[in-house]
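Colleague: give the three-dimensional model of this entry:
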Amino acid sequence: MRIGGSTIPDPRLIEAIEGAIITVNGDLRDWRLDRLAEGHALLSAVSPDEVNGEKALVVIWKRAVMAFAAADLMETHRDVSATNEGAKRAEEQAPTACDHRRNGVHAIRDILGVTRTTVELI
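Modeller: Here you go, the predicted structure:
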């Protein structure tokens, strides 16, 4: 994975992925316990829907993990130099990390089967 023009070392990438897995699994803990109570031991057993030969919920779970890992890496590996161009690139990356985090939240909400937006009338 390349973030901000630099290559991420494998140990850092592994750390980001592990952290993302913990985040996604934590956010899905109650949902997972409900599925276990229904008799589904594996995520792939919850829904028959497939995408490109893989269970759809597994694809969405992977998307959430990748998004949170990318957000973590974007926040911690900025392409910063002494030039104005480097500073501008660093500023442009901050929204990208937020975008990845948003995508991770959306993927989790897709698994939970809840809407992505909460709207309240005042």
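Colleague: could you use CA atoms for every contact and neighbour count after this?
Modeller: Fine.
Colleague: verify the stated contact: Leu73 with Arg2.
Modeller: No: taking contacts as CA atoms under 8 Å, Leu73 lies outside contact range of Arg2: 9.5 Å.
Colleague: neighbour count for those two, which is higher?
Modeller: With neighbours defined as other CA atoms under 10 Å, Leu73 and Arg2 compare such that Leu73 has more, 22 against 12.
Colleague: can you pull out the helices in the protein?
Modeller: Ranges of helices in the chain, per DSSP state H, are 10-27, 29-37, 56-76, 84-112.
Colleague: so what secondary structure elements neighbour the shortest one?
Modeller: This points to helix 29-37. Applying 3 or more CA pairs under 8 Å, 6 or more residues apart in numbering; DSSP states H and E, one finds that helix 29-37 makes contact with no other helix or strand.
Colleague: now it against helix 84-112, angle please.
Modeller: When axes from the mean of the first three to the mean of the last three CA atoms, to 10 degrees is applied, the directions of helix 29-37 and helix 84-112 differ by 30 degrees.
Colleague: want to put them side by side, so please do this one too:
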Amino acid sequence: MSGFVFRDPPSDTQPDPAPPAADNVVCDAFWPAINLTDLRQAVRLNTDVTPERLRDAVRIAMLDMARELQTWRLEQQLLGHATLSAVPARQRVGDVSDYLLLWARGIYSIVAADIGERQTGEALTAAGATRAEALQADVAVHQRNVVHAVRDFLGLTRVAVALI
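Modeller: Okay, the predicted model is just below:
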């Protein structure tokens, strides 16, 4: 016996620990709450993102989305709709209003982009340069998805035209 003890190397195949219990973040009475556990699973955030950091990102995302949709919201309230759930859906997917789906998609995408940008900054070491490039690509996709969610919500086209 040599006296050396070798431990198994860490494995990426081991699942992350279970996320904390379900927790809702509420914006106000009109907009639906966002469940942090659902968001964490949908965006595939690991437990390195603390619940406090995630909650903060969701709050800011809700403010951003609510600001983008403020005029639309006021129009709906003038029509007598007290909550987003009360607004008649244009389409339903799995018995869920398209408005509810697009609200969640916008929030999820803003949060994913925000967290991705923060992780990119943390990954900027020589060894993390490749990972940082991959994270930047993910952030760009999430930022595009935010624009799509807002435009789809408002019933606008996604076409972007630039004159040369």
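Colleague: quick one: TM-score?
Modeller: Overlay of the two chains. TM-score (TM-score structural alignment, normalised by the length of the first structure): 0.85; 120 aligned residues with a CA RMSD of 2.2 Å.
Colleague: which of the helices of the first structure sits most buried?
Modeller: Greatest average neighbour count among the helices of the first structure goes to helix 56-76 (a mean of 21), per mean count of other CA atoms under 10 Å.
Colleague: with the second structure superposed, average distance for it?
Modeller: Once fitted to the second structure, helix 56-76 of the first structure is off its aligned match by 0.5 Å on average (mean CA distance after the TM-score superposition for the first structure).
Colleague: centre-most residue in the second structure?
Modeller: For the second structure, the residue nearest the mean C-alpha position is Tyr108 (1.7 Å; CA atoms, centre = their mean).
Colleague: alignment lookup: Gly22 of the first structure to the second structure.
Modeller: Quick fix: residue 22 of the first structure reads Ile, not Gly. Alignment note (TM-score structural alignment): Ile22 of the first structure maps to Leu63 of the second structure.
Colleague: separation between its match and Leu79 of the second structure?
Modeller: 23 Å (CA to CA, to the nearest Å).
Colleague: what's the answer for Leu124 of the second structure, then?
Modeller: 50 Å.
Colleague: between these two, which one's more packed in?
Modeller: The neighbour count for Leu124 of the second structure versus Leu79, taken as other CA under 10 Å, is higher for Leu124 (14 against 10).
Colleague: quick one: the more buried one from Asn46 of the second structure, how far?
Modeller: For Leu124 of the second structure, the distance to Asn46 of the second structure (CA to CA) stands at 19 Å.
Colleague: cool, and Arg67 of the second structure?
Modeller: Distance, Arg67 of the second structure to Asn46 of the second structure, using CA to CA: 29 Å.
Colleague: same deal with Leu36 of the second structure?
Modeller: Leu36 of the second structure is 12 Å from Asn46 of the second structure, by CA to CA.
Colleague: which one's more surrounded, the two?
Modeller: A direct count of neighbours by other CA under 10 Å for Leu36 of the second structure and Asn46 places Leu36 higher, at 21 against 14.
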